[in-house]
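A.B. asks: Turn this into a structure:
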Amino acid sequence: MSDDVSVEFSGFIKAFRLFRNNRLSEAEAVCTALLRKNPLDQATWALKLQCLSDSTYVDELENEDVGLAETFLEQNVIAPNARPGTSFQRPKTTSKGVNPILRPSTNAGRPITGVVRPQSSFKSGSMEQAVRTARTAKTARAVSSTSARNMRLGTASMASGGDGEFVNLARLNIDKYAADPQVNRQLFEYVFYYVNDIRIAHQIAGVATKSAGYEDHFWKNQLAKCYLRLGMLQDATKQLISSLQQKQLIETFAFLAKAYNRVDQPMAALKTYSQGLEVFPEDVTMLTGMARVQEALGEYELSVDLYKKVLDAQSNNIEAIACVATTYYYGGKPEIALRYYRRILQMGVSSAELFMNIGLCCLAAQQFDFALSSIMRAQATMTEDVAADIWYNIGQAMVDVGDLYSASRAYRIALSHDPDHSESLVNLGILQHREGKTEEARSLFSSAISKNPTMFEGNFNLALVCLHQGKYHECRKLVEKALIAFPDHEHCKKILNTIKVLYESI
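C.D. replies: Modelled structure (predicted):
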C-alpha cells in the first residue's frame, strides 16, 4: 500500500483554490504577495479585485435602503392619486383576507410580529414626522438610499493597507480596462460593491456595453443597477427591457419588477413577475416578489396563497414560513402558527422576535408555561432596535392575563427605549383612562397622533375622549381621520352619524 502523497499548492493556484473555498482574506493575502513580486500580473490583479468585491457583496434585489429624501421627494411616481388597490400608497382596506387594521405595524412600517423584508422600512406618515424621527445613519442630513449602506460599510471597505489603496481610480485608464473583457467585470464589481463609487461604475459599464456592440445583456443589467442606485428609474427600465429582448433571466425580471415598484406601479410589477413565471415556472424569486407586492396592496389572501406556493417549491424558505404563520395567528389559529414558528426555530434561526412570536402564540393557545419561558428568552436576547416592540408585546401579554399594573410598566419601558413608539402611547393612554385619569390619557393620545398622524387607534381613542367631554367639533375631525385609515369601521360611522344629528339639531 503506497503512502499518501500530500500536494502543496503555491502561487496563483493556491490563491485561486482559497478563493474557491470562500477563504477570501487568505486568498487576498496571497494575491497581495504575488503582486509585490510582479505588479503587472493581470490574472492575480483580477482575482484580488474579485476577493475584495465578494467580501462586501450585497444582493441588489434585497437592498432597499430608501431614505427620507427618496420617500418624500420622489419625482418618479406616475400616479399620485391612484385608485385603491393599484398603488402602495392606497392599499385595499376591505379585502377578503386579514384586514390591515388587524395586522399592526411599528413606527418603522414593519409588522409587529417581526416579519422583516425589503421595502418594509419605508416611513409612513408625513415628512414632518420623518424629519423628527431619530436619524439611523448617524448623520445630520436626511437619510438617503446610499448613506445607510455607507455607514454599514464604514471605513473598512476603503481602508488603505500597508501599500496604500489597491486601485487608484483617479489615475486609472477607465476606457482601457473597461473595454478589456478579461478584467472589466471584476473591475466593475470592485468599484460598485467595494468602493461604492456609482459614477465610476456607471462609466465602466457604459464603456463595456459599447465595446460589446450593445449586444451583451450582462452589461445592460449592470447599467440598470447603477441607474437604480442613482434614482434614474426610467433609464433603468429601458436597459432591463432591452436586456430581456436579448436574454431572459430571473435576475432581469426581478430587477424590472423592482423598478416598477419604485415608481409605484405594482400592477406592472405583477405583470412582470407573471411573465417571469411563464419562462421559469415555480421560481421562488418570482413567487416571493409577487407575494410581497400583493401584501403591500392589502390582498392578504392572494399573498398567503403565493407564499404557500413558495413553500411547495422551497420548504425551508424562512420568509414564507413566517408570513404564513403571521396570517394564521391573526386569523385566530395560534396553534397552527406555533407549528410554523417552531419550524423556523428548528432550522437554526434564533432571534428575539422569533421567541416573542412563539410566546404570543403559546399565550393565545393557553400554553402559559411555554409562553413565559419564550417571552423571557426574547427579553434576554433582544437588541436595542427591537427592545420597544418586545416590551410592547410583553405589555399586551400582561393585559391578556389581567395584570394591568405590569402592562402599564411594560409600556413605559417600551417608551424609554423608543419615545416615538406610538402603539405604546395609545395603550398606555387606554390604561390611564380606565383609572379615570382622562387628561393624562388625552395627552398620551395626542402625543401618539403627533408621532404617527395616520394611526387609526390614536385618532379613534382621542375621538372617544372628546365625545365624552362634549368637544364634538374636535371629535368629528378625529373620526374623519380615523375613517381614512379604516373606512369600514362601524363604530366610527355611528359616532359620525350621532354628531351629524347634533349639528343638524343646532
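
A.B. asks: switch to C-alpha atoms for all contacts and neighbour counts from now on
C.D. replies: Noted.

A.B. asks: Run through the helices of the stretch 101-250 of the chain in chain order.
C.D. replies: Secondary structure of the stretch 101-250 of the chain (DSSP state H, counting those that start in this stretch): helices at 127-132, 147-153, 174-178, 184-189, 198-211, 217-230, 233-246, 250-262.

A.B. asks: of those, which approaches V465 most closely?
C.D. replies: Of all the helices of the stretch 101-250 of the chain, it is helix 127-132 that lies closest to V465, at 23.9 Å by C-alpha to C-alpha.

A.B. asks: Could you list every helix and strand in contact with that closest one?
C.D. replies: Helices and strands touching helix 127-132, as assessed by 3 or more C-alpha pairs under 8 Å, 6 or more residues apart in numbering; DSSP states H and E, comprise helix 68-72.

A.B. asks: Distance from the chain centre to the helix it packs on, please.
C.D. replies: Offset of helix 68-72 from its chain centre (C-alpha atoms, centre = their mean, to the nearest Å): 15 Å.

A.B. asks: another one to check against the first:
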Amino acid sequence: MEVEYRILNLFKSKQYDECIKLCSVALQNRSDQMIEFLQMRAMTIQTKIAGNGYEEVEYYPQQDDDYVSTAVAKTPRAGTSFLRESKTAQQFKKTASAATATAKSRGYTKTGRARSARSALHTASRASRAATALAGGAPFSAATPLSLRFMSKDDKLFSPASKTLFEYVYYCEGDVRKAMDIAFQAQKVNDTTDWWWNFSLARCYYVLGMYRNTEDCLRNALKQNKHIAIYLRLVAMYVSLNQPLSALDICKQGLSVFHEYTPLTLEQARVHDQMGNTTLALKEYRRVALEDPSNTEAIANIAMFNFYNDQPEIALRYYRRLLATNIPGSEIYNNLGLCCLYCNQWDLILPCFRQALYFSTNTENKSDIWFNLAHVALSTGDMALARRCLQVSLAINSEHSGSRRALYALDVKTSRVRKV
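C.D. replies: Modelled structure (predicted):
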C-alpha cells in the first residue's frame, strides 16, 4: 500500500518523471491496472506539455494540393483568402531596413509569401507549435502498459480507461489510426451522447487531412456540448482550408457563448492580421490586452503597430512592459534599442543592443543586431563604424542580404565622394 500511496502522491504533486519511474519498478513484479492507469496519464500529460499548451491554429500547414481532395481554389475571391500579400506585409518590408532583427519577413511554408507584421517579435510568435498528435511516435517499449488494452467492455472502468488509452496512443505513440480504432470501439459500447469521442475523432481526421470528416464530427460534438476546444478546432480547420471568413464566423459564434474569451479573440485577431485588416486586428489585440494584460503576442503586436505608425515613444512603453513581464531576450532588447534610437534617447541605445547581443543565441539574430548597430552608426554620421558593423554582420551570417546591400551602397557612396 505504501508504493501505491507514493505513486498517487507523485502524480498529484505533478512529479511525473519520478511517478513514471516508480510505476515501472512497481509493475516489474505484478500487474496492477491502477498503477498502469496512472503511468499512462503521467506519460500523456508530459507529452502534451512538451508539444503544446493547447492545440493552436497552424497557418499554412505543409500539404500537397495535387493529392488533397479538399484543396481550395487557386483564384479565390478578393478578401476571402489568405493567399495574397497584404498591404501590411508590403509596408512591413519597406521599413525592414530599420528593424531587420525583429521585423524581418519570413516565408510561409506553403506559399513562400512574406508573413504579415504579426511575426515581427519572435517572442510573440508561436514558433514552438509542435504537432502534438505526432509528438511521440515511439514504438512499444518494455515499460509500455498493456493490460488496459485487454479490459472487458463490461468493466465499469472501461469508459475512463478507454479515454486514457486513446490519449496515450494518440500523443505518446503517435499512431492516429490505432487511436481511431479505439474511439470507434468505445463509441459502440458507450452512449453516443458523449461529445468527447466525436471531438477526438475530429482530431484524428484533422491529422490525416480529412477535413470534411473533421467538420462533420466537430459539428456533431458542438450539438452535444458547447465546448471551447471544439470552437478552436473548427477555427484551425477553416484556416487550414484557407477559409478565413468561416473561421471568423466560428470565432463570433464562440464569443457569443464564451464572452471575451482570450484564445478566441486572439485567433480572430490573427485571422484579420493574415487577411491584411490591420485596423481590425489591432482592435482585437487591444481587447486581448484588456482581458489578459500579460499576453505577450497582443502587447508585441500593439507595440509594433505603434512603432511603424511613427509613434516610437508609445511602442517603447509596450516593449518595456514586455521586458517586465517576460523572460529577457535578444528580440525585446533589440526592439527597445530601436525605439530608443527613434526617440533620441542616445544614452540607452548602446546598452540595449549590448544586452541584445548578450542574449542572442543564433547567428541570424546576431547578424540582424549588428545590422541595426550599423544603422545607429549611420544616424550619428560615423561611416567607418557603420562599415565595420556591416562587415561583422556578414562575417557572422554571409547570407544576410540587408547587410550586403547596405555595404554595397556604402562602397558606392564612398567611391563617389572620392571622385568629387
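
A.B. asks: Drop the TM-score for these two in here.
C.D. replies: TM-score for the superposed chains, counting by TM-score structural alignment, normalised by the length of structure 2: 0.82, backed by 395 aligned residues with a C-alpha RMSD of 3.5 Å.

A.B. asks: Need the helices of the stretch 101-250 of structure 1 in TSV (columns: mean neighbour count).
C.D. replies: Putting these into TSV (neighbours: other C-alpha atoms under 10 Å) gives the following:
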stretch	mean neighbour count
helix 127-132	14
helix 147-153	16
helix 174-178	18
helix 184-189	23
helix 198-211	20
helix 217-230	22
helix 233-246	18
helix 250-262	22
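
A.B. asks: can you list the ones you listed in CSV and add distance to G67 of structure 1?
C.D. replies: Below are the helices of the stretch 101-250 of structure 1 laid out as CSV (distance: least, C-alpha to C-alpha, whole Å):
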stretch, distance to G67 of structure 1
helix 127-132, 10
helix 147-153, 8
helix 174-178, 31
helix 184-189, 24
helix 198-211, 18
helix 217-230, 12
helix 233-246, 16
helix 250-262, 13
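
A.B. asks: who wins for proximity to F460 of structure 1 among those?
C.D. replies: Proximity to F460 of structure 1 (C-alpha to C-alpha) singles out helix 127-132 among these, at 19.4 Å.

A.B. asks: What range does the closest one cover in structure 2?
C.D. replies: Mapped onto structure 2 using TM-score structural alignment, helix 127-132 of structure 1 spans no residues at all.

A.B. asks: follow-up on the earlier one: out of the helices of the stretch 101-250 of structure 1, flag the one nearest L478 of structure 1.
C.D. replies: helix 127-132 (18.0 Å).

A.B. asks: Can you say which of the helices of the stretch 101-250 of structure 1 is nearest to G395 of structure 1?
C.D. replies: helix 127-132 (25.3 Å).

A.B. asks: Just tell me which of the helices of the stretch 101-250 of structure 1 ends up closest to E423 of structure 1.
C.D. replies: Proximity to E423 of structure 1 (C-alpha to C-alpha) singles out helix 127-132 among the helices of the stretch 101-250 of structure 1, at 15.3 Å.

A.B. asks: Hmm, R203 of structure 2 is touching T214, no?
C.D. replies: Yes. Taking contacts as C-alpha atoms under 8 Å, R203 of structure 2 lies within contact range of T214: 7.2 Å.

A.B. asks: Buried residues, stretch 43-58 of structure 2. List them.
C.D. replies: The neighbour-count check on stretch 43-58 of structure 2 (16 or more other C-alpha atoms under 10 Å) flags M43, T44, I45, Q46, T47, K48, G51, N52, E55, E56, V57, E58 as buried.

A.B. asks: residues contacting the aligned partner of L83 of structure 2 in structure 1?
C.D. replies: Aligned counterpart of L83 of structure 2 in structure 1: Q89 (TM-score structural alignment). Q89 of structure 1 makes contact with D264, according to C-alpha atoms under 8 Å, 6 or more residues apart in numbering.

A.B. asks: Which helix or which strand is home to Q89 of structure 1?
C.D. replies: Assigned by DSSP states H and E, Q89 of structure 1 falls within no helix or strand.

A.B. asks: what about it, distance to R292 of structure 1?
C.D. replies: 15 Å (C-alpha to C-alpha, to the nearest Å).

A.B. asks: ditto for G164 of structure 1
C.D. replies: Counting by C-alpha to C-alpha, the gap from G164 of structure 1 to R292 of structure 1 is 44 Å.

A.B. asks: Give me the more crowded residue out of those two.
C.D. replies: R292 (21 against 9; other C-alpha atoms under 10 Å).

A.B. asks: Give the aligned range of stretch 218-225 of structure 2 in structure 1.
C.D. replies: The counterpart of stretch 218-225 of structure 2 in structure 1, counting by TM-score structural alignment, spans residues 240-247.

A.B. asks: List the buried residues for stretch 9-19 of structure 1?
C.D. replies: Using 16+ other C-alpha under 10 Å as the test for burial, stretch 9-19 of structure 1 gives F12, K14, A15, F16, L18, F19.

A.B. asks: Secondary structure and distance to E490 of structure 1 added to the residues you listed, as a markdown table?
C.D. replies: Output for the buried residues of stretch 9-19 of structure 1, formatted as a markdown table (DSSP: H, G, I helix; E, B strand; the rest coil; distance: C-alpha to C-alpha, whole Å):
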| residue | secondary structure | distance to E490 of structure 1 |
| --- | --- | --- |
| F12 | helix | 73 |
| K14 | helix | 71 |
| A15 | helix | 69 |
| F16 | helix | 67 |
| L18 | helix | 65 |
| F19 | helix | 63 |
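
A.B. asks: Return the residues in contact with the residue nearest the centre of structure 2.
C.D. replies: By C-alpha atoms, centre = their mean, structure 2 has its centre lying nearest to R126, at 2.3 Å. Shown in contact with R126 of structure 2 (C-alpha under 8 Å, 6+ apart): no residues.

A.B. asks: My guess is Y307 of structure 1 contacts T288. True?
C.D. replies: Yes. Assessed by C-alpha under 8 Å, Y307 of structure 1 is found in contact with T288 at 6.7 Å.
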